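**Q** the following block contains a protein sequence and its predicted model.
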Amino acid sequence: MTVARRPLLTLLLAAASLCLTSTARADTRPLRVGWVFAMANAPAVIAEQKRFFAEEGLSVELKSFGDGPVLQQALAAGELDLAYVGAPPVYQWFSRGLDARILAKVNYGQAAVISTAAGPVKTLADLRGRRLASVAKGSGMDVLLRGFVLKEQAALDPEKDLGILPMPPANMNAALDRNVADAAFLWEPFVSQALLRGNSRLVLDLNQALPEYPWYVVMAPVATLKERGSDVVKLLRAHHKAINFLKQQPAESNQIIAQAFKLEAVQTADGKTIAPTAIVQEARKRLGWADALEAQDLRFIQRLMDYSLSLGFIAQPLKVEKVVDTGYWLKATAGVPK
């Protein structure tokens, strides 16, 4: 009887060995990380260039995307394991069935309303009847524009009281220069580039109206958290190091950001040349970096969810607690100076 069972036992042991080998191999695969190509997501660049990922023993494949919706499509297709993306795409796709969690913050601030210095738009009220350049309807920034900037701050109906012209952010300054738009809702570094040229006016700094409001977050599908939870903790530890580097080494980090985002020198109206690193320094007036999700951050994300519901961008109410899990960040930063 014992002899008869040996082949079966041998097969079971072989299968177990194969399973362990496959698991070990899976753990050594690079973590596929997508990120929206925006200055606010500089921690992803810093973590790679300063080898903070490598210090954690983590192999990472970074892939940049032009906007959050396209990145979320890649996540839904299983092409990414984790992402640096705006909070709205996370909860919008969650409402459509992509089970994922927000794990940590990336930045605060970044957006502003600007107009031409000699133009008619000096305050938000002046947007009535005007043309505002902005991003595609339903995107994360569009939620912020329609829900907070226009409805709450300007008391304007975004569908009736002005014309919103969707276009790539890189084209918005040219739209202002050519009088295609009267104002623009955009973010860094485009805001700083316009202001430093001297031909634009700052109408509203969102970081003054909503001090340290969070925008980009680190998120992961629940499948990634289950299969590679230890790697997620390592990535968040590297992310924390990158945040600290941005705060403690501004000169070097400004240089890295200027190179990574291929910033070009700005020419002012009086012929002066402003270096790319000065653009980054100017952007820091409206943009900063932090990774801890505080209570006020969760309240703001809930506010965005409520805007999205009222605007018809999501079909059902959502609670922020269902989409946020700070446990992995707490493990990553346990015993580490915050």
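**A** Structure received.
**Q** hey, let's count contacts and neighbours off CA atoms from now on
**A** Noted.
**Q** scan this structure for its longest helix.
**A** helix 2-28 (DSSP state H).
**Q** gap between the most centrally placed residue in the chain and L287?
**A** By CA atoms, centre = their mean, the chain has its centre lying nearest to Y216, at 2.7 Å. Y216 sits 11 Å away from L287, going by CA to CA, to the nearest Å.
**Q** again, but for L124
**A** Taking CA to CA, one finds L124 at 21 Å from L287.
**Q** these two: who's more crowded?
**A** Neighbours per residue (other CA atoms under 10 Å) separate L124 from L287, with L287 holding more: 23 against 18.
**Q** correct me, but L80 touches P30?
**A** No - if you go by CA atoms under 8 Å, L80 and P30 don't touch, sitting 10.5 Å apart.
**Q** compare the two (neighbour count), which wins?
**A** Neighbour tally, L80 and P30, criterion other CA under 10 Å: the higher count belongs to L80, 22 against 14.
**Q** quick one: that one is in a strand?
**A** No - counting by DSSP: H, G, I helix; E, B strand; the rest coil, L80 is located in no strand; its state is coil.
**Q** need the contact list for the nearest residue to it once chain neighbours are set aside.
**A** Leaving out its chain neighbours, the residue that sits closest to L80 by CA to CA, 6 or more residues apart in numbering is R32, at 5.0 Å. The neighbours of R32, taking CA atoms under 8 Å, 6 or more residues apart in numbering as the test, are 60-63, 79-82.
**Q** nearest to V90 among those?
**A** Nearest to V90, judged by CA to CA, of the contacts of R32 is L82 at 11.3 Å.
**Q** ok, the closest one - how many residues close by?
**A** Neighbourhood size, L82 [other CA under 10 Å]: 24.
**Q** now it, nearest residue through space, not along the chain?
**A** The spatial neighbour of L82 that comes closest, neighbours along the chain excluded (CA to CA, 6+ apart), is A220 at 4.4 Å.
**Q** how many neighbouring residues does the one you found have?
**A** Applying other CA under 10 Å, we find 23 residues neighbouring A220.
**Q** quick one: contacts for it?
**A** Counting by CA under 8 Å, 6+ apart, A220 makes contact with 81-83, 100-103.
**Q** 10 Å instead, please
**A** 33, 75, 80-84, 90, 99-103, 229, 232 (CA atoms under 10 Å, 6 or more residues apart in numbering).
**Q** now, of the residues you listed, which are buried?
**A** Applying 16 or more other CA atoms under 10 Å to the contacts of A220, the neighbour count classes 33, 75, 80-84, 90, 99-103, 232 as buried.
**Q** one more to weigh against that first structure:
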Amino acid sequence: MNRRTFLSFASTFSLGLALGLPKAAANVDASTTLAIADQSEFVRNLLDASGKTSELGFKASFPNFAGGPAILEAIRAGALDIAYVGDTPPIQARAAGTLLPIVGTFTRQVAQYRLTSRPGLVINKLAELKGKKLSYVEGSGRQVFLIEALNRAGVSLKDVELVNLRVADLPDAIRSGTVDVAVLTEPHVTRLVRQAGASPVLDPVERQILPSTSYFYARPDVLADSKKAAAIENFLAAFARAAKWSNANRQAWAKYYFTDFQRISPDETAAIVAAESPLLLQTSAEAIPHHQKLIDILYQAGSLRERFDAKTSFVDTYDSIIAAER
């Protein structure tokens, strides 16, 4: 999509936002299909563990991906309807000329990401990142987390050596010492700490850098399809109920997902649960300020050519169902 086409579409999309996109019907056509991009099979497992899969009312598939860039390629190709992504992929998609409306937001007060150093290296303060070799995953939530960590430390991107790696390669990069510090998620942090002698950054500010925010975004033509729009409503309602169940049943969810599915030891599972904060769903109005902050961080770091208005990345079509079910 060229710039002129993108701006024309963005203008039309903003008008649709003001007028209200097609509202999902009360009843879902059981023959409707939705391809929902998953990561680490989190969404599928959460729905299954909570017993909410049976409440979808349509045919859902959950192809699994390793990171936002791969998901963007698939959704551009029309292979996906909606996708579970981190906080940066919707911004990177817009920067590349593709506007994928955000239909749902969920967050944790404490970030799922951890700055983790290689064996033999202990980082006590964020300022000690200066001069280090850091992983830099373009287009993923890890990117903005790392940039903000450097901002908090007063360290410029020019003061570190950036190594661009795929998400799947990060644990081995830390284990082997290919990089000094990587932005990792569980269970990799706990495993590397216990098995390889890696270490999370010890500065308490690291736990306050950013909340852990993720989104569901959709192809615009999917939202214009009344049957698929209704299916998305059912999906978001079921996901909200599943999230509420996981918050009330943390041990049962952790055993199902981490211990039984990911084959993580009970001790490691307990460490993950102890560090994890509740899963909270947000309406578009609640989510927009944080999304604008992410855009501003990337823009100020020179990763974006223009500063977008976060409001035009969201639709409020499903706000009422999210507010009612969360």
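**A** Arrived safely, thanks for sending. These numbers come from a predicted model, not from an experiment.
**Q** just give the TM-score of the two.
**A** Once superposed, the chains reach a TM-score of 0.78 (TM-score structural alignment, normalised by the length of the second structure), with 294 aligned residues with a CA RMSD of 2.9 Å.
**Q** check which helix or strand covers whichever residue in the second structure pairs up with the residue nearest to L80 of the first structure.
**A** Residue pairing (TM-score structural alignment): R32 of the first structure is matched to A35 of the second structure. For A35 of the second structure, the host element (DSSP states H and E) is strand 33-39.
**Q** now that strand on the first structure. Mean distance?
**A** Its matched residues in the first structure lie on average 1.3 Å from strand 33-39 of the second structure after superposition (mean CA distance after the TM-score superposition for the first structure).
**Q** confirm for me that K130 of the second structure is in contact with N151.
**A** No - under the criterion of CA atoms under 10 Å, K130 of the second structure is not in contact with N151, lying 11.3 Å apart.
**Q** list the residues that contact both of the two?
**A** Jointly contacting K130 of the second structure and N151 under the rule CA under 10 Å, 6+ apart are L157.
**Q** what ranges do the strands span in the stretch 1-150 of the second structure?
**A** In the stretch 1-150 of the second structure, the strands defined using DSSP state E, counting those that start in this stretch lie at 33-39, 59-61, 64-65, 82-85, 102-108, 114-117, 133-135.
**Q** how about a markdown table for these, with distance to S156 of the second structure added?
**A** Listed next are the strands of the stretch 1-150 of the second structure as a markdown table, based on distance: least, CA to CA, whole Å:
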| stretch | distance to S156 of the second structure |
| --- | --- |
| strand 33-39 | 31 |
| strand 59-61 | 42 |
| strand 64-65 | 31 |
| strand 82-85 | 27 |
| strand 102-108 | 27 |
| strand 114-117 | 17 |
| strand 133-135 | 12 |
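**Q** closest one to L157 of the second structure among those?
**A** With respect to L157 of the second structure, and counting by CA to CA, the nearest of the strands of the stretch 1-150 of the second structure is strand 133-135 at 10.0 Å.
**Q** can you name the residues in contact with that closest one?
**A** For strand 133-135 of the second structure, contacts defined as CA under 10 Å, 6+ apart pick out 115-117, 142-143, 146, 157, 159-167, 169-170, 173-174, 177-184.
**Q** can you rerun that using 8 Å?
**A** Contacts for strand 133-135 of the second structure (CA under 8 Å, 6+ apart): 160-165, 170, 179-183.
**Q** mark which of these are part of strands, please.
**A** If you go by DSSP state E, these have 161-163, 181-183 in strands.
**Q** ok, these vs V43 of the second structure, which is closest?
**A** Taking CA to CA as the measure, V43 of the second structure lies nearest V183 of those, at 21.6 Å.
**Q** alignment lookup: that closest one to the first structure.
**A** Under the alignment by TM-score structural alignment, V183 of the second structure pairs with F185 in the first structure.
**Q** how many neighbours does its match have?
**A** F185 of the first structure has 23 neighbours, counted by other CA under 10 Å.
**Q** any idea how far it is from R101 of the first structure?
**A** 28 Å.
**Q** mean per-residue distance, stretch 237-244 of the first structure versus the second structure.
**A** Compared with the second structure after the fit, stretch 237-244 of the first structure shows a mean deviation of 0.8 Å (mean CA distance after the TM-score superposition for the first structure).
**Q** now that stretch, how far from the chain's geometric center?
**A** 15 Å (CA atoms, centre = their mean, to the nearest Å).
**Q** check which residues of it are buried.
**A** So, applying 16+ other CA under 10 Å, buried residues of stretch 237-244 of the first structure: 237-244.
**Q** swap in stretch 107-126 of the first structure?
**A** If you call a residue buried by 16+ other CA under 10 Å, then stretch 107-126 of the first structure has these buried ones: 107-117, 121-122, 124.
**Q** rewinding a little: out of the buried ones among the contacts of A220 of the first structure, which is nearest to Q259 of the first structure?
**A** Q259 of the first structure lies nearest to Y84 out of those, by CA to CA, at 19.5 Å.
**Q** thinking again about what came up before, the residue nearest to the centre of the first structure maps to what in the second structure?
**A** Using TM-score structural alignment, Y216 of the first structure sits opposite S214 in the second structure.
**Q** ok, now how distant is its match from A287 of the second structure?
**A** Note on S214 of the second structure: its distance to A287 of the second structure, by CA to CA, is 10 Å.
**Q** pull the number of nearby residues for D157 of the first structure.
**A** 14.
**Q** so it, which of the three states?
**A** At D157 of the first structure the chain is in coil, as set by three-state DSSP.
**Q** I'd assumed F148 was in contact with it.
**A** No - contact criterion CA under 8 Å: D157 of the first structure and F148 do not qualify, at 11.2 Å.
**Q** in a markdown table, list the buried ones among the contacts of A220 of the first structure along with distance to I257 of the first structure.
**A** Below are those laid out as a markdown table (distance: CA to CA, whole Å):
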| residue | distance to I257 of the first structure |
| --- | --- |
| V33 | 19 |
| L75 | 26 |
| L80 | 24 |
| D81 | 24 |
| L82 | 22 |
| A83 | 19 |
| Y84 | 16 |
| V90 | 25 |
| D99 | 32 |
| A100 | 29 |
| R101 | 27 |
| I102 | 24 |
| L103 | 24 |
| V232 | 24 |
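**Q** which one of those residues is nearest L196 of the first structure?
**A** Closest approach between those and L196 of the first structure, by CA to CA: Y84, at 28.2 Å.
**Q** hey, where'd the helices end up in the stretch 51-200 of the second structure?
**A** 68-76, 89-95, 141-153, 170-176, 188-196 (DSSP state H, counting those that start in this stretch).
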